[in-house]
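Colleague: structure for this input, please:
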Amino acid sequence: MWTVYSMLRTCLNLNKNVDISKYHKLQAFLKRNSTGYQPKKSKILDDSQINKFLNEANDQCYLRIKVILIMGYSGAMRRDELTKMVIDDIQFKEDCIHVQIPKTKNNVSRLFVITKQTWISIIQKYVALRPFNVSKRFFLTYRNGRCITSPIGINKIGQVPRVIAQFLQLLNPCLYTGHCFRRSSATHLADCGGDLLTIKKHGGWKSSAVAESYVEQYFFSLVKCEYGLLVSH
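Modeller: Here you go, the predicted structure:
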């Protein structure tokens, strides 16, 4: 009902200059009918599943997907943010990688740092394969162990969690959607002792309720914060 309401609100506002968001009785009716509704959320990847994919997947086929996983999980990135990432957003330091996310949904710029050396090596391997004098977009089409000039789109980025789930033979891979990386990252940070303010900064959430909704409502058993990567400002 909220979906239909949203479409009607937009159409009526554009075509008839009528704003039904000010209809308080309609708002109250929708809220009453949505009581108890539990929206479907993307399933998450835990640290053991992430490590298994990064260690076992063949770089010839999955190198780009590995880098998308590392970036998306490390920075709690949206698929749109991953799509718009450019090579200039990434700075290689002596023992870490700094990644800037300047273009976000709510215009809150974020920065995260990757310090795990095996992950850095995977990213460096991908960067070395990118051809020169092409689009600045970071993620390019990857085939048969090499990058070609055309950048990949948002829908392709959004399918990456499902591809990973299929490789790991997880149940219901279609439930691993484009929000998988953000939910996985927020949940891991919470499991490692991150408070709500830290989680909000990490994901760029302004609302505490929205940030809490991204954290899976159970703790992974014996999770250890071993990556040293969830650093955000």
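
Colleague: only C-alpha atoms from now on, for both contacts and neighbour counts.
Modeller: Noted.

Colleague: what helix or strand does the closest residue to residue 75 other than its chain neighbours sit in?
Modeller: Using C-alpha to C-alpha, 6 or more residues apart in numbering and skipping the chain neighbours, the partner closest in space to residue 75 is residue 112 (5.7 Å). Assessed by DSSP states H and E, residue 112 sits inside strand 110-114.

Colleague: to compare against the first, here's the next sequence to fold:
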Amino acid sequence: MGTSDVQDLGSLLLINIPDSKTHKKRSFTVIGEPYTSICRKYVSLRLENIPERQYTGHCLRRTSATLLVDSGANLTCLKRHGGWKPSSVADGYIEDSLANKKEIATKI
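Modeller: Modelled structure (predicted):
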């Protein structure tokens, strides 16, 4: 991925993931402060001659899945977000979720 994959649309940033292991085009948005400002600063500071693909779509997918589950999302929402058809991959994110661990601890 490169800085050209980031479209600044004012109140949000649209990030295009040019290729993935599933060969499906993917994109996601970054909204709200301070997140949009952090991304804009990163794009402005990134040197032109740095090779692209230092961050893969997969690392962004894992991070966003983890954040989504930690915010309380259910399995259906997570599968839709990550594009997973089988539940087995998505279940791992829910199982490892800090929010899930807290919920279980309060029930014990």
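
Colleague: need the counterpart of the residue nearest to residue 75 of structure 1 in structure 2.
Modeller: Aligning on TM-score structural alignment places residue 112 of structure 1 opposite residue 28 in structure 2.

Colleague: surely that match and residue 18 touch.
Modeller: No. Between residue 28 of structure 2 and residue 18 there is no contact under C-alpha atoms under 8 Å: 11.7 Å.

Colleague: number of nearby residues for the spatially closest residue to residue 191 of structure 1 that is not a sequence neighbour?
Modeller: Ranked by C-alpha to C-alpha, 6+ apart and with sequence neighbours excluded, the top spatial neighbour of residue 191 of structure 1 is residue 219, at 6.1 Å. Residue 219 of structure 1: 13 surrounding residues under other C-alpha atoms under 10 Å.

Colleague: can you check residue 41 of structure 2 too?
Modeller: Neighbours of residue 41 of structure 2 under the rule other C-alpha under 10 Å: 11.

Colleague: for it, which three-state class applies?
Modeller: Of the three states, residue 41 of structure 2 takes helix under DSSP: H, G, I helix; E, B strand; the rest coil.

Colleague: that one -> structure 1?
Modeller: By TM-score structural alignment, residue 41 of structure 2 lines up with residue 125.

Colleague: for residue 119 of structure 1, see how far away that match is.
Modeller: 10 Å (C-alpha to C-alpha, to the nearest Å).

Colleague: do a quick rundown of the strands in structure 1.
Modeller: Under the criterion DSSP state E, structure 1 contains strands at 90-92, 97-101, 110-114, 140-143, 146-151.

Colleague: tell me what the second one is packed against?
Modeller: Contacting strand 97-101 of structure 1 under the criterion 3 or more C-alpha pairs under 8 Å, 6 or more residues apart in numbering; DSSP states H and E are the following elements: strand 90-92, strand 110-114.

Colleague: what's the mean deviation for the last one versus structure 2?
Modeller: Spelled out, that is strand 110-114 of structure 1. Here the mean offset of strand 110-114 of structure 1 against structure 2 after fitting is 1.5 Å, by mean C-alpha distance after the TM-score superposition for structure 1.

Colleague: can you point out the buried residues in stretch 43-63 of structure 2?
Modeller: Neighbour-count burial for stretch 43-63 of structure 2, counted by 16 or more other C-alpha atoms under 10 Å, picks out 57, 61.

Colleague: mind listing residues that contact it?
Modeller: Outside stretch 43-63 of structure 2, the residues that touch it by C-alpha atoms under 8 Å, 6 or more residues apart in numbering are 1-3, 17, 19-20, 82.

Colleague: repeat that for 10 Å
Modeller: With contact meaning C-alpha atoms under 10 Å, 6 or more residues apart in numbering, stretch 43-63 of structure 2 is reached by 1-4, 6, 15-21, 26-28, 37-39, 64-68, 81-83, 93.

Colleague: then stretch 91-101 of structure 1?
Modeller: 71, 74-75, 77, 81-82, 84-90, 107-117, 119-120, 123-124, 229, 231-233.
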